[in-house]
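**Q** Following is a predicted model, sequence given first.
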Amino acid sequence: MKRLIILLIIAAVGWYGYGKYHDRLAAQPMGKAEAQGTRLPAQASANLESTGAAAFKCDGRTHCSQMTSCAEATYFLRNCPGTKMDGNNDGIPCERQWCK
């Protein structure tokens, strides 16, 4: 029983540490080569135009993990206050997840 409790404590500390590491990694600015282009990728631009801005609305979501596409993330970044999807402030949201 004692071993199980110790194992659970170690797992909880590891889970907490990984979460902090992931948050810190996501907040780091991208490298120079990745940050040079400030325009949206062609696919993201096309998706945004074909989907239409009417399909999205500001509903309080602020993080990339809450988005379902690059077009949606782009709409939120351009139109909704308080978004946290452009860590390096280059105008392209969710570069590691959606807008590659």
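**A** Alright, I've got the coordinates. Residues are numbered from 1 along each chain as shown.

**Q** CA only for contacts and neighbour counts going forward, please
**A** OK.

**Q** show me the biggest helix of this protein in terms of residues.
**A** Longest helix of the chain, by residue count under DSSP state H: helix 2-27.

**Q** So which bits of that helix are buried?
**A** When neighbours are counted by 16 or more other CA atoms under 10 Å, no buried residue of helix 2-27 is found.

**Q** Could you identify the helix or strand that succeeds that helix?
**A** Once helix 2-27 ends, the next helix or strand along the chain (criterion: DSSP states H and E) is helix 32-35.

**Q** which strands and helices sit next to that next one?
**A** Contact partners of helix 32-35 among helices and strands, from 3 or more CA pairs under 8 Å, 6 or more residues apart in numbering; DSSP states H and E: none.

**Q** hold the first one in mind and look at this next one:
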Amino acid sequence: MTQEPFETSENARRDRREHGGAPQSPDDDELARRTEEERVAAGVDDYDPDEVPPATDDPVPTDVRDTDEYQEAEAERRREESEGEIYPITDRHPFPPSHYDRS
């Protein structure tokens, strides 16, 4: 005897208020659930998407300025600018610095 992953129509309880034939309004949600179970059991689908737990990873920051890497780079840029290592491109300084003093 094979084990069914869900109730078969022989074992399913029927609403006694309905006639013995097909129900007047079939339960579409139940049909979709059973169909997905059958697809997984037959190997057509790898898993049931409704049974997948929610993701637990931390959300990805939407603004790059909120990351630690950006904050560190910005602090380094401000330090280099305050010490005169970098400067804006102007008529007086038409080219970027050719070297940076890292001592």
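**A** Now that the structure is in, tell me what you want to look at. Treat the numbers as computed from the prediction; the structure is a model and nothing was measured.

**Q** After superposition, what's the TM-score here?
**A** For this chain pair, the superposition-based TM-score is 0.25 by TM-score structural alignment, normalised by the length of structure 1; 42 aligned residues with a CA RMSD of 4.6 Å.

**Q** before we move on, what SS does residue 39 of structure 2 have?
**A** helix (DSSP: H, G, I helix; E, B strand; the rest coil).

**Q** For residue 28 of structure 2, see how far away it is.
**A** Separation of residue 39 of structure 2 from residue 28 of structure 2 (CA to CA, to the nearest Å): 16 Å.

**Q** quick one, which of the two is more surrounded?
**A** residue 39 (15 against 9; other CA atoms under 10 Å).

**Q** What are the contacting residues of the helix or strand harbouring residue 43 of structure 1?
**A** Per DSSP H and E: residue 43 of structure 1 is located in helix 42-51. For helix 42-51 of structure 1, the surrounding residues in contact (CA atoms under 8 Å, 6 or more residues apart in numbering) are 70, 71, 72, 74, 75, 99.

**Q** tally of neighbours for residue 48 of structure 1?
**A** Neighbours of residue 48 of structure 1 using other CA under 10 Å come to 19.

**Q** Tell me the spacing between it and residue 32 of structure 1.
**A** 26 Å.

**Q** go on, residue 15 of structure 1?
**A** Taken as CA to CA, the span from residue 15 of structure 1 to residue 32 of structure 1 is 31 Å.

**Q** now do residue 23 of structure 1
**A** Per CA to CA, residue 23 of structure 1 is found 21 Å from residue 32 of structure 1.

**Q** if we can go back for a sec, what helices or strands is the next helix or strand after the helix holding residue 43 of structure 1 leaning on?
**A** Going down the chain from helix 42-51 of structure 1, the next helix or strand is helix 70-79, by DSSP H and E. Helix 70-79 of structure 1 sits against helix 42-51, with contacts defined as 3+ CA pairs under 8 Å, 6+ apart.

**Q** Since that was my last question, I'll sign off now.
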